[in-house]
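Participant: The sequence isn't on hand, but the structure is:
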């Protein structure tokens, strides 16, 4: 009698233990082995990486429906990064721009039509309201190869806006409820959430929000943190259908005389606000709001956390994520560096492929239903 045992006929408990120990890419592949393995994956309910991965996007000029992902913050520290290609993301994927992520979900901007949300592992899409549905001062002019936004007689194309845009994305993995906030330049912000069939303006020059422009935004636990053009941190509570401006704010940011778009903010696990200049190939001083939220203190340590700048938040430093590290991206490269030593590392894919144009950090996750 043969002693050979089919891998597809492993005991359920043994198979589940194996699947739970896989990284997310191997797990996604394991779902396609056979019906028994797929059923076992469904029982696991969710898989999430503990450390940030790099996602590398195709050149917008190419007809490419795939992207690359890599666990380069761990593999890159010991050797050459290993890359995985995710296919079948849509024939138009290469011409669109990712402006925010949440787990395995990407907020994609189609320069000619609208925003949508895409899961890179399941290929699910969440259709967002069209720009024309906007309730506010924004007017939309459709053009042959682009979309033109008109705000108070001033206009900007999506191609120009994407270079000076900030966005946040939140998606509930189980219910697919979502929230999207997008700023177009310094002076215009809008949002949409589940149940809306329109975009709504967030006033930046008037009203109780008192934002006076937007240099950067971050989102954590139903709160939107806005670095205003007046160098204040304003907080909007999104726990209800309409956002509510909280009275708490931090004034007099340490980079008051710096030019816009060079300052980034983030939120720690304990909901303190961080701030740093966004410079290529450099780690500069990081500041943190004090316990009263009225001034800034210099940060010498992130106290067991790592700051993922592309996500606007810090995370507990576990597994491959190093404590006191900052992870950020610029164009086609991703970087990581020790805040205390100012030592830098970079993803080792400089000569990977000229068909890939930009990258960013994300923390992959997948929930099985």
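Facilitator: Great, that's in hand. What you see is a predicted model, and the numbers here were worked out from it, not measured in a lab. Residues are numbered from 1 along each chain as shown.
Participant: can we go C-alpha only for contacts and neighbour counts from here?
Facilitator: OK.
Participant: what about stretch 266-276, distance to the chain center?
Facilitator: The chain centroid and the centroid of stretch 266-276 are separated by 16 Å under Cα atoms, centre = their mean, to the nearest Å.
Participant: what's the closest non-adjacent residue to residue 147?
Facilitator: In space, residue 147 comes closest to residue 112 once its chain neighbours are excluded; the distance is 5.3 Å by Cα to Cα, 6 or more residues apart in numbering.
Participant: Ignoring the adjacent residues along the chain, who's closest to residue 135?
Facilitator: In space, and not counting its chain neighbours, residue 135 is closest to residue 200: 5.1 Å by Cα to Cα, 6+ apart.
Participant: quick one: contacts for that neighbour?
Facilitator: Residue 200 makes contact with 134, 135, 136, 190, 191, 192 under the criterion Cα atoms under 8 Å, 6 or more residues apart in numbering.
Participant: Need the three-state assignment for residue 159.
Facilitator: Secondary structure assignment for residue 159 (DSSP: H, G, I helix; E, B strand; the rest coil): helix.
Participant: Am I right that it is in contact with residue 146?
Facilitator: Yes - shown here, residue 159 and residue 146 form a contact pair, counting by Cα atoms under 8 Å, at 7.3 Å.
Participant: Kindly point out which residues are neighbours of both of the two.
Facilitator: Joint contacts of residue 159 and residue 146 (Cα under 8 Å, 6+ apart) are residue 111.
Participant: Take this one as well and set it beside the first:
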């Protein structure tokens, strides 16, 4: 079995390009190309969401180099005007086209990707990563000639506003708001629709890094870790017995296993354990929190944490300082 069929690490050096790292052998397996001027935003299996130097989005198979070109960023179906100004600057105007609501730079574009390898269906979600100021995210699917806006604000409920993390699995988009409520959206139609009322995922611990994840059965998990030394991880599920979760400050229950599955936190999903593919049960494969955003001050910490034994496997031979990013990679996921 080749590494392109099993679990590996994609490394993104500061000088550009990407490389495939074999965690079992502890060595670089192969260089996958230079991709000059490109940023890798997200992946689904061997398909990667790429933004080039001309601010064009595309989906690229990093092995075959097959490319699917996506609509221009400014092609958004929205209630207000969104336009490109210059090489990398984008403006969003109000409904009267008079006042600038948002002034954004292409360097702040972040995204998510899901690809159905068999049917070649795909969903792309992207947004401008503005600290404490996320008003919209946009998405498109196969066959779309434009993106559709998803507002990230609620005029009557500030608990449901903003964005801290997102997970995309199939046509379901999970958004954690600034106040730690989770929205679940269905993107399978011509627009989007809320699947359920937003619900809080709050632990009793405040000084933690955190992420959400979704299991193969669709259960939402909260994952926390020590932001200073990374000496532990905690995993929680939603507490189903709370009568008034919206007014509670602790809405989750800690779990001590992943039910034999493994968590690829870069993708925000669990997958079945498979020792032949290098996937250990009840293990968290980690590089950093807060994807797809990019919080400054959060360094890479490439490791595997086993929930059952409370033990770490770290990759001390890797030069983290020479990397801009790294992501756990599994073909087909």
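Facilitator: Received it, and whenever you're ready, just let me know what you need. Computed from a prediction, not measured in an experiment: that's the story for all the values here.
Participant: Any idea what the TM-score comes out to?
Facilitator: After superposition, the two chains reach a TM-score of 0.78 (TM-score structural alignment, normalised by the length of the second structure), with 300 aligned residues with a Cα RMSD of 3.1 Å.
Participant: Tell me the spacing between the residue most central in space within the first structure and residue 310 of the first structure.
Facilitator: Geometric centre of the first structure, nearest residue: residue 101, 3.0 Å, by Cα atoms, centre = their mean. In this view, residue 101 of the first structure and residue 310 of the first structure are 8 Å apart by Cα to Cα, to the nearest Å.
Participant: Which neighbours do these two have in common?
Facilitator: Joint contacts of residue 101 of the first structure and residue 310 (Cα under 8 Å, 6+ apart) are residue 362.
Participant: So which residues of the first structure form helices?
Facilitator: 12-20, 24-30, 35-44, 72-78, 158-161 (DSSP state H).
Participant: Pull out the buried residues from the last one.
Facilitator: Burial within helix 158-161 of the first structure, assessed by neighbour count using 16 or more other Cα atoms under 10 Å, is assigned to 158, 159, 161.
Participant: Same check on the second one?
Facilitator: Within helix 24-30 of the first structure, the residues that qualify as buried are 24, 27, 28, 30, counting by 16+ other Cα under 10 Å.
Participant: Neighbours of residue 143 of the second structure, how many?
Facilitator: Residue 143 of the second structure: 10 surrounding residues under other Cα atoms under 10 Å.
Participant: And it? What does it align with in the first structure?
Facilitator: In the first structure, residue 143 of the second structure lines up with residue 195, judged by TM-score structural alignment.
Participant: Equivalent analysis for residue 214 of the second structure, please.
Facilitator: That one, residue 214 of the second structure, aligns with residue 267 by TM-score structural alignment.
Participant: which residues touch the alignment partner in the first structure of residue 305 of the second structure?
Facilitator: Using TM-score structural alignment, the partner of residue 305 of the second structure in the first structure is residue 337. Residues near residue 337 of the first structure by Cα under 8 Å, 6+ apart: 283, 325, 326, 327, 343, 344, 345.
Participant: nearest residue to residue 337 of the first structure other than its sequence neighbours?
Facilitator: Nearest non-adjacent residue to residue 337 of the first structure, counting by Cα to Cα, 6+ apart: residue 344, 4.3 Å away.
Participant: ok, that neighbour to residue 338 of the first structure distance?
Facilitator: 7 Å.
Participant: For burial, what's the neighbour tally of the alignment partner in the first structure of residue 22 of the second structure?
Facilitator: Mapped onto the first structure by TM-score structural alignment, residue 22 of the second structure lines up with residue 71. By other Cα under 10 Å, 23 other residues sit near residue 71 of the first structure.
Participant: Could you do residue 327 of the first structure as well?
Facilitator: 25.
Participant: Now the aligned partner of residue 66 of the second structure in the first structure. Nearest residue, chain neighbours left out?
Facilitator: Residue 66 of the second structure maps onto residue 124 in the first structure, with residues paired by TM-score structural alignment. Nearest residue to residue 124 of the first structure, sequence neighbours excluded (Cα to Cα, 6+ apart): residue 118, at 5.8 Å.
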